[in-house]
Every structure is written in C-alpha cells, then in structure tokens.
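>>> heads up, no residue letters with this:
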C-alpha cells in the first residue's frame, strides 16, 4: 500500500471521529462549486429565466451563508433547515436565481433533519420543507410543466424518506450491537457461575474420595500397628488392604481430575475418561468398608430401577460419606445398615449406625459443620431431594435422603 493511500485512509478515519469538521469541509466544497456556477454561467434564455436579477455580492453572501450553515447540520439539523429555508426564501423574494449550492444545501438539510432527529422533529422539518418547496415553485417566474413539479416534489419526499430509513437502520444496528454486548456480559456471568459450580462439584468429589479412603487406610493402619507384634499375617493383610485402598483412591482422584482435561488430552493419553461411580458400585464400596472391621448390611426394597446419572452419583457419594463418618465417629464394635427404597417416582437412601452418634459426626462445632455434611446437603438439594440427618432413637446416628429418580 502506497504512503498516499495510507495517509488518505488515516485522514478519513480522523474525519470520522470529528463529524463537524467533515461537514464544514463538505460545505466549503459545495460552496466552491456553487459560487463559480452562479457568477460565471449565464441563465438559459426564455421560459421566464430573464425575469431573475443578475447575481451580485448580496446574492453571493446569501448563498455562502446558506451553504456554510451545513457545518451544524448534525448538531442542530432542524434549525439549520429552517435557516436554509429562510435564506432561500429571501433570495426568491429578492428575485435572485437558484444555484447548485443553495439547492443542494436545501436537499442536504432535509436529509439531515430526517436522519439525525426523532420522528416528531423530522416530520415537522419535512412538512416545512415540502410546503416551502411548493411556495417557492409558485414564486419563481420559471414556467414548469406539471411533470417537472411532480418530479421535484417526489425528489424532496424521497430525500426525507432516505434520511429516515438510514436513521432507523442505524438505530437497528445500534440495538443489535447493544444486544450482542449484553449477551456477551451474560455469557461471561454464566461462565463464571459454571466455573464456580464446577469447582464446588470437584471439591465435593475430592472430599468424598479422600475422606472415605483415608479413613479406611487410617483404621487399617491402626489395626496393623496394634497386632503387628503378635499376628504378623493379619498385619500384612491389613497393609495389603491399605495398599489396595490407596490405589483405588488415586484412581478415583485421577478420574475426577480427568474431567478437567480436554478431549485432545484424553486422545494423547490413549484412553477414555472413566465414568463416575454409581449405585452399581455399591457392593465394592461395602466390601472396602467391611475390610476395616465395620459390619455393614445392605437392604434393597422395591423394584430396583436405574436413576438419572446425576442422582446415581449423588446417592453413591452420600452413602460413601455417611459410612466414612461412621468409621470416624461411631467407635469400635459399631454396626451400620444401608437401605435403598425404590418408590414409584423416588429413591430413598438410609444409612444408620448404632455407634456413639455424638456431635462429632458433623466434624466440627455447632456453628461450623464439616465439609462432608455440607456436601451432602448440596448434592441432595442439587437434584431436588430432601435430606435429614440426626441421632437415632436408642443410640447411633442416621442419614436419610430422598431423591427423585429423574433429576
């Protein structure tokens, strides 16, 4: 691109940010074309043109004033149009002939009031311009055929309609841009909310995985420490359980973190992301818990049906968290029961134990419950369920949650 073209583009961009300067240059250019035409060219002979006065200094001043008023056509379009109408009416009364400059200024004034003002002001300006134009045609001594009169009137109306349509188009485009900006802001807010929700979900998943498996490993390690001197075989078995539970915990943590990976990452690793656990994995969970020495029994009532994937994961994690808390707080010789009730439209999950069932179950003081119970409430509420947690009659603690089968 040549330096001349780059300079011209830069100048046009500069004028676009300064519309009044652009209008002033346009008015000066129009005047530079109109004044020589007014004084140098002779009027046509006949058809009444000989009745006009010869152009003089006053005529030139009036033409210059009318034309240069276009400098303010965007800031005050109605006032500029009225000024142009008054100036041209004065020239018509004085008998001066029309020129290219004042006729073009009149049409630009009609366009400006329609393009830069609302319907009320643009309608007033258009009506004033049309009435003036009819009066001007009557006042000038030039003989015009009806076809010429109709064509000239249609030109004035057409210029007004053009300005009005361009104004409506600009308003429509501005509304589209504003709507796009609002949608962009809303999308940003939704994305932030989704990130916050995803972080909370991942935090719940990690808490459930880590708390459960670490609790199992802690119980097994304590048992191995107590019996390692007198029963090395049982201690080795406990150590094997710790190793297996640790590997399971790492596997589940990789699966949770794997949700954050992209499909490209999964392809590079050459494997698909594993699904989340559900009630179908409940048997393996209870086997891990039984290996710690906690007696757990499972009852399933009603016609077993597959819940929605979200409810399936939430129910599994709730049972996992409840059994983890039982391991932590129920004490030795405690027993636990897990019950699943399948109703017509809902699934009820109950986890109870006959341990100590104290306030330590919540993992903190009264005003600061542990993350486990908070995660339970969040999971159940997320799928429109109900959750009740509290001591059992006769001792122990219980967790009861109802999930709709379809979240």
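Thanks, I have it. Small disclaimer: the values here were computed from a predicted structure and weren't measured.
>>> from here on, just use CA atoms for contacts and neighbour counts.
Fine.
>>> run a quick neighbour tally on residue 4.
Residue 4 has 9 neighbouring residues, counting by other C-alpha atoms under 10 Å.
>>> putting a second one here so we can go through both:
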C-alpha cells in the first residue's frame, strides 16, 4: 500500500494527457456553479449582465476544458480562452473561471516553451486583462482584473524558473553522462595500455630466457657424448634459467590478480640487475663486457625498468644472431640530465653483413615503445665497422 501513491504518480507522469484532462474536467465542473455565483454578485460581468444561459455555459465549459491540451497546444488554447472571454464580455456574460484556465496555460507555456513564445503568451494574457480592466465599469472589477494580471506575471516567472531548473538539471545529467563515458573510455584506454605493457614484459622475459635456454641446450647436445660434465653444467644452467623465467613471469602476471597484496610482488629489475644479466649471457656463450659510468643516483622506476629491458633485448638478439664467436659491449652512462645506454656486438666477427643486418621483430618494436614512452631517443642498426648496435638516450631530471 505504501508504494501505491508513488506508483500512481509515476503512472500519471507517464500519461500526462489523462492528468491534464482530469484537471480540465474539474475546472469545468467548478466553473458552472461559479458562473451563477458571479452573475448574481456582479463580479467579472458587465453591469446589467444577464445570468448564464446555454450559450454562455457552453463557452465557459469549452474554455475551461482547454487545459486538457496544455502540453500539446498551449498557445492555441490560451488564444482560445481569450477569445471566449472576449465573446462572453461582448454578450454581457460572466467569464466565470476562465481566468484560472488562462493562468494555467500561461504557466505551462512559461515552463515548457522557449522565451520568445512565453513572452508572447504573457503579453497576450496581460493585454486581455488590460482590456477587461479598462472596459470594466465597477472599480472592484478593475481591481480584480489587475490582481489577475499580477498573478499572471507571478506564475509566468515561476514557470520560467521551473524551465530553467529543468534545463539546469538536464545539463547536469548530460554532464554526468559525459563524465561517465569519459571515465569508461579512460578505463578502457588504461586497460589496453596495461595489457600492452604486460605483453611487452612477457615478450622480453620469454624471448631472453628461451633464447639462452636454447643456446645452452644446443651446447649440451653437442658435448653430451664427449663431455658429460659440460653437458651437465649446461642442463643445470637451463634449469636455473627456467626457474628464473617462471619467477619473472609470475611477478608480471601478478599485477592482473586483484587479490594479490602489494607486498607479495617482487620489485621489477633495473640497472642494478644488469651485471647479473651480463653474467647470464657470458654463461650462455656470449662474451660480454659491461661498463656502468657516471654519477650514482636513483632513477625513475619506469626508466630503470626500460633500461634493463633494453639491455636484455639487445643482448638476447646478439646471442641469437651475432654468431658463436661474437663479442658484446654494454655501456650505461648516467650524466646530468641524461642517461645513455649503448649495446654493441661485432656480428660475424669482422664487419660481415648477415644476420646482424636483419634483426627485426616484436622485441625491437617494444624497445622503441619503451624509449618513446619516456621521451628518449633510440637508434637501432648496423655498426659501420660491422656488427649491430642499440643506442638509446633517456632525458632525466636532476636527482
């Protein structure tokens, strides 16, 4: 039972014609006895006016029923009410409650139509009141018409306020909708960026460790019959590399788990882990030298990880493409306002073109994205004296 009023209100709101028709019928029903009262009292009727007759009652009822169409044809109905009032006045008949119907229509136009049309309705209604006030012989009737004119202006102002409030609320809803859509778009973009970042991380981890494991497995296969101890060492290195790869992948994929606590995630690798990376490459058979130069200072976490992944991808490419006798050099130099990273190899040993000139793939694309993300400059290509190089420069704020 408690939901009945709300349900009835919502139903009437969804069927406005029914509520308007009910209002119009109630007004017309009240206007008939009111016509007799006003004719007897002399209010709102010319001096010597006759009592209501069939024509007068018909016009009054027709005018009072006009609010039934106040949402669809409010201005037309207001004009009709004015014509009916003028006709009754010319016939020396009372207008009864037609002024109430006019007030309802003026309010409706002000609340539901534009400023220009609402001003026209106000001027039209006030014109009717002015004509009736001027032609009224009784000072009391003139005062009554002036009071109705004041009510007309008051209801017009109230209607305009309702319209402005509706427009304001509609703008708020529209703005909230736009903000919600923008938030959803930002969320989708952030998710896409995070998926791309995780894909790059997984590629770098898998490509590096699988390449090293492949080289170690190949070496173990070649020396399995002649050097069992060497093969055993290679297999141990493969096992260790596999565990390291699994641990790194668990750390990367862990960001997708909503139930993982931050403390359970290991820190991402950075410049401090590059010596360990170089040792792994040496164990895999790539003769690598490392220089870390410049002043000591903490790096932004993103740049720190990007430098590590750059060196990892470059050394992995050297291991896969440079050849069994290749050498590699890694230089990391931190200067005021800049961090330079350079990874070189001598390719096939002495300037021979070949695989070094044809190193392409998703890894280098990921490197370009990483460097560009932090405003760096990247050069990837063959060295003039032979081999291949990856050269990057990251801008740094003074730390």
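Happy to help now that I have it. None of the values given here were measured: they were computed from a predicted structure.
>>> where does the TM-score land?
Aligned and superposed, the two chains score 0.91 in TM-score terms (TM-score structural alignment, normalised by the length of the second structure); 395 aligned residues with a C-alpha RMSD of 2.6 Å.
>>> quick one: the helices in the first structure?
In the first structure, helices defined by DSSP state H lie at 3-16, 19-40, 57-68, 77-94, 100-116, 119-139, 146-227, 232-258, 263-269, 282-291, 309-329, 371-382, listed in chain order.
>>> for residue 351 of the first structure, which of the ones you listed is the nearest?
Relative to residue 351 of the first structure, the nearest member of the helices of the first structure by C-alpha to C-alpha is helix 309-329, separated by 6.6 Å.
>>> re the thing from before, dump the helices of the first structure to TSV, plus distance to residue 399 of the first structure.
What follows is the helices of the first structure, written out as TSV (distance: least, C-alpha to C-alpha, whole Å):
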stretch	distance to residue 399 of the first structure
helix 3-16	70
helix 19-40	72
helix 57-68	85
helix 77-94	75
helix 100-116	69
helix 119-139	68
helix 146-227	16
helix 232-258	24
helix 263-269	38
helix 282-291	16
helix 309-329	7
helix 371-382	10
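>>> just say which of those is most tucked in.
Each of the helices of the first structure was assessed for mean neighbour count using mean count of other C-alpha atoms under 10 Å. The highest is helix 100-116, with a mean of 24.
>>> that one to helix 77-94, inter-axis angle?
Between the axes of helix 100-116 of the first structure and helix 77-94, defined by axes from the mean of the first three to the mean of the last three C-alpha atoms, to 10 degrees, the angle is 150 degrees.
>>> so what touches helix 100-116 of the first structure?
Around helix 100-116 of the first structure, the neighbours that count as contacts under C-alpha atoms under 8 Å, 6 or more residues apart in numbering are 30-31, 33-35, 37-38, 63, 66-67, 70, 73-74, 77-78, 80-81, 84-85, 88, 121-123, 125-126, 129, 156, 159-167.
>>> 7 Å - rerun?
With contact meaning C-alpha atoms under 7 Å, 6 or more residues apart in numbering, helix 100-116 of the first structure is reached by 30-31, 34, 63, 66-67, 73-74, 77-78, 80-81, 84, 122, 125-126, 129, 156, 159-160, 163-164, 166-167.
>>> spatially central, which residue of the second structure would that be?
For the second structure, residue 182 is the residue whose C-alpha lies nearest the centre (C-alpha atoms, centre = their mean; 0.9 Å).
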